[in-house]
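Chemist: Just a sequence and a predicted model for now, questions to come.
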Amino acid sequence: MSNRLDMKIDTNNRKDKTKYDGPEKPDAYMGNDKQWVFRALVLAFIDMCIIAISFFFALMIRFEFSYSHIPLSFLEGYLHIVPLFIVISLVVFYIFRLYHSIWRFASINEFMHIIGAFLVLTVVSVTIHEVYEIKMPYAFWIIGLMLSFALCTACRFAYRFIRTGQKMLEQRGSANGDEKVMIIGAGNAGRMLIRELIMSSHLHTKACCIIDDNPAKLGRFIDGVPIVGNRNDIPEMVEKYDITKIVYAVPSTSGKDRKDILNICKDTGCDVSVVPGIYQMVDGRVSVSNLRPVSIEDLLGRDPVVVDNDGIHSFLQGKVVMVTGGGGSIGSELCRQIAREDPKLLIIFDIYENNAYDIQQELKRKYPYVRVETLIGSVRNTNRLHYVFQTYHPEIIYHAAAHKHVPLMEE
């Protein structure tokens, strides 16, 4: 049993500072909305140009880049079909949320959205080809869709590629002044953390190496960062890469493995941080701002005990509570915490009068409004216990009477 009844991890009362529930949006939120709309409109305009140019080039490629050889009917078909196709494309792109993503974090998820959008547009192009009176060449549709897909994808990922290149050049130019970081864990959390370290222009840190216990990952790279060993290699790699900070990026693990790895990290003398649990990462991203120092719970080797304070209060309030061994180390702490819950009567029962007296006087000073009865006796004395029960009628008993030197008393 925990020696503190009021230990509790309060996840319900945390306030989300990024959320605003007022009747009107603050100016900062209004500005963010305007920025998003402006960027979405710019990206939509670029998409319109890409589609128009792609299908025109498709027509030019079909006729070997000879504009004069293109039949007039195909040019008219282009002028009638492409505007309609552009409108449909913008609607499809919006449905697939291609104007909602933060493209500097673009990854496989965003790429799959682009593929899904163009699969729908492929069906749309077949439908238009079948129902429209002017039959455009098959190459017009095939090449136009391929060019549109390539250019739309390149447009969206270009920012990330440019930022990554700039960050890598900056890191090479100022590598000596950067804080060198070791990442524990080559999973999704570690990968996202490395990506943010590379992309951020405000962080003067460099991911130098990765540690992972999976032998199949040894010698491989994540965004250019090598996986150099397992947990047993941490001290050696800290020295080899001159590491000053270690980040434990395996939020899904707990128990003995977590405790063992964190203890090894602490022994290196490096600053150690941990990525919070997945349930804390509401937006699905691992961020450097989410990192926190190692806490005692991380080193328990088990899940922390969560105590229901409200339930305990309602359980003890107005009750006659008896604590056997109430003057001992555990019993006295139980008495302190029970007294806070406003019992009807707190009975301190102990065989040793000095300890019982000490806790009695302490409770009288701290909780003068609580009725405390101090009784001396042994839990092995049946007659004494019968007297206590018949006189005070305790409703709840915390049995904390025990010998401390168990091996001696057993002998």
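Modeler: Right, received. Where do you want to start?

Chemist: can we go C-alpha only for contacts and neighbour counts from here?
Modeler: Fine.

Chemist: Which element is encountered next along the chain beyond the helix or strand harbouring Arg156?
Modeler: Applying DSSP states H and E as the criterion places Arg156 in helix 138-173. Using DSSP H and E, the helix or strand that follows helix 138-173 in sequence is strand 179-184.

Chemist: which residues sit against stretch 266-277?
Modeler: Residues outside stretch 266-277 that contact it (C-alpha atoms under 8 Å, 6 or more residues apart in numbering): 189, 235, 238, 243-252, 265, 286, 290-294.

Chemist: before we go on, here's another structure to hold up against the first:
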Amino acid sequence: MNRIKATWLSAGAFGFDLVAVVGAWVVAYLLRFNGRVPHDFRDGALHALLWVVPVYAIVFRVFGLYRGMWVFASLPDLMRISKSIVVGALVVMVGAVMSQPTPIIPRSVLIVSPLLLFLAMGGARALYRAGKEFYLYGGLVGQGKPVIVLGAGTAGAMLARELARSSEWRLVGLLDDDPAKQGREVLGHKVLGGFSDLSRFAEQYKTDYVIIAIPSASVEEQRRVATLCVRAGVKVMVLPALTPLTEGGNFLSRVRQIDLEDLLGREPVKIDMPHVEQLLHGRVVMVTGGGGSIGSELCRQILRFSPAQLIAYDLSEYAMYRLIEELHEKFPECSVIPVVGDAKDSLLLDQTMARFTPHIVFHAAAYKHVPLM
């Protein structure tokens, strides 16, 4: 059923283009003679159409104008249309010179008719796409949560197009530090100012959301922009690298919450996981301060590498209880031994070390807030 529908749509587009050829040819004659075409030239124009229309029909098919759909008409489609019209016009010109009809085809007609044809074919496709998108998405304008996009480059333009079709978001404007872009428009949305103006425009447009769309920027620039967002008190999302974006169309679905890595100011450190596994797998590992925030996370990460035994050492009975309950639930196959005691208790520490003989000790029993303690 869909194939039949597509065939009919393609045939309809082909028929429209041939009618446009006839219309452009006739209008070009009317313009040449100010609306009053002499009888002999009128007959010559109609006779010429008998071979002009087939020429354009063949050229349109050769250039594959009907492989795409009008609802997705874009710049590549217009380029194909322009190339096919230029080739068709050249063939018609050569044919007119070689055949030398009586009366001759006016040179102005040979030049004006391709221009009119391009306006008709390109304009029809643009109007169809605009009308279709307004029918599908026009009702969404004014709805959704207001959001500002930081970055008016390629990624920002792609994102603006997706946001225009979203019922969840409403794009109020873009920001970019490039002075050449400020005051211009991206798909109908104004580039309001620079990144430093975020606080003012966020308050002006009553928005709590910002999407950073500068994936090609340096880490330092990303960090600076993210810091401006934090200072402005808005909720920040980021657009990932542009390379995977070009592989698919739905860019809005790839927007994610900002991570700590985006604020590091450097590339995140990649841990040599095979080396860590070789270091911990099948070994007896001990963590002092195991019930604390750092020590407990160390215990969780260590158990991922299946040590022979994990000795969790901490002064707090309650913290140790909570940790052991969690680890037994998440890693039931691992052996976890709790030891409640002070890391400054040398006798208990000696007994623990002698009893379990750990291969590796992670010493996390220390005060983190050094200025306070």
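Modeler: In hand now; what should we look at? This is a predicted model, so every value here is computed, not measured.

Chemist: give me the number of residues near Asn232 of structure 1?
Modeler: By other C-alpha atoms under 10 Å, the residues close to Asn232 of structure 1 number 13.

Chemist: So what does it match up with in structure 2?
Modeler: Alignment note: Asn232 of structure 1 maps to Ser196 in structure 2; criterion TM-score structural alignment.

Chemist: list the contacts for the nearest residue to that match once chain neighbours are set aside?
Modeler: Ranked by C-alpha to C-alpha, 6 or more residues apart in numbering and with sequence neighbours excluded, the top spatial neighbour of Ser196 of structure 2 is Leu228, at 7.0 Å. Contacts for Leu228 of structure 2 (C-alpha under 8 Å, 6+ apart) come out as Phe195, Ser196, Leu198.

Chemist: Same check on Val186 of structure 2?
Modeler: Here Val186 of structure 2 is in contact with Ala152, Ala157, Ala160 (criterion: C-alpha under 8 Å, 6+ apart).

Chemist: In JSON lines, list those along with distance to Gly282 of structure 2.
Modeler: As requested, the contacts of Val186 of structure 2 are exported to JSON lines (distance: C-alpha to C-alpha, whole Å):
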{"residue": "Ala152", "distance to Gly282 of structure 2": "53"}
{"residue": "Ala157", "distance to Gly282 of structure 2": "53"}
{"residue": "Ala160", "distance to Gly282 of structure 2": "53"}
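
Chemist: sorry, back to before: which SSE is the residue nearest to Ser196 of structure 2 in?
Modeler: helix 219-232.

Chemist: tell me which residues in the helix or strand just after that helix are buried?
Modeler: Note on helix 219-232 of structure 2: by DSSP H and E, the next helix or strand toward the C-terminus is strand 235-238. Residues of strand 235-238 of structure 2 classed as buried: Val236, Met237, Val238 (neighbour count, 16 or more other C-alpha atoms under 10 Å).

Chemist: The last one pairs with which position in structure 1?
Modeler: This means Val238 of structure 2. Match for Val238 of structure 2 (TM-score structural alignment): Val274.

Chemist: Grab the nearest non-local neighbour of that match.
Modeler: Closest residue to Val274 of structure 1 apart from its sequence neighbours, by C-alpha to C-alpha, 6+ apart: Tyr248 at 4.6 Å.

Chemist: How much space separates that neighbour from Tyr387 of structure 1?
Modeler: Using C-alpha to C-alpha, to the nearest Å, Tyr248 of structure 1 is found at 58 Å from Tyr387 of structure 1.

Chemist: Could you do Gly327 of structure 1 as well?
Modeler: Gly327 of structure 1 sits 20 Å away from Tyr387 of structure 1, taking C-alpha to C-alpha as the criterion.
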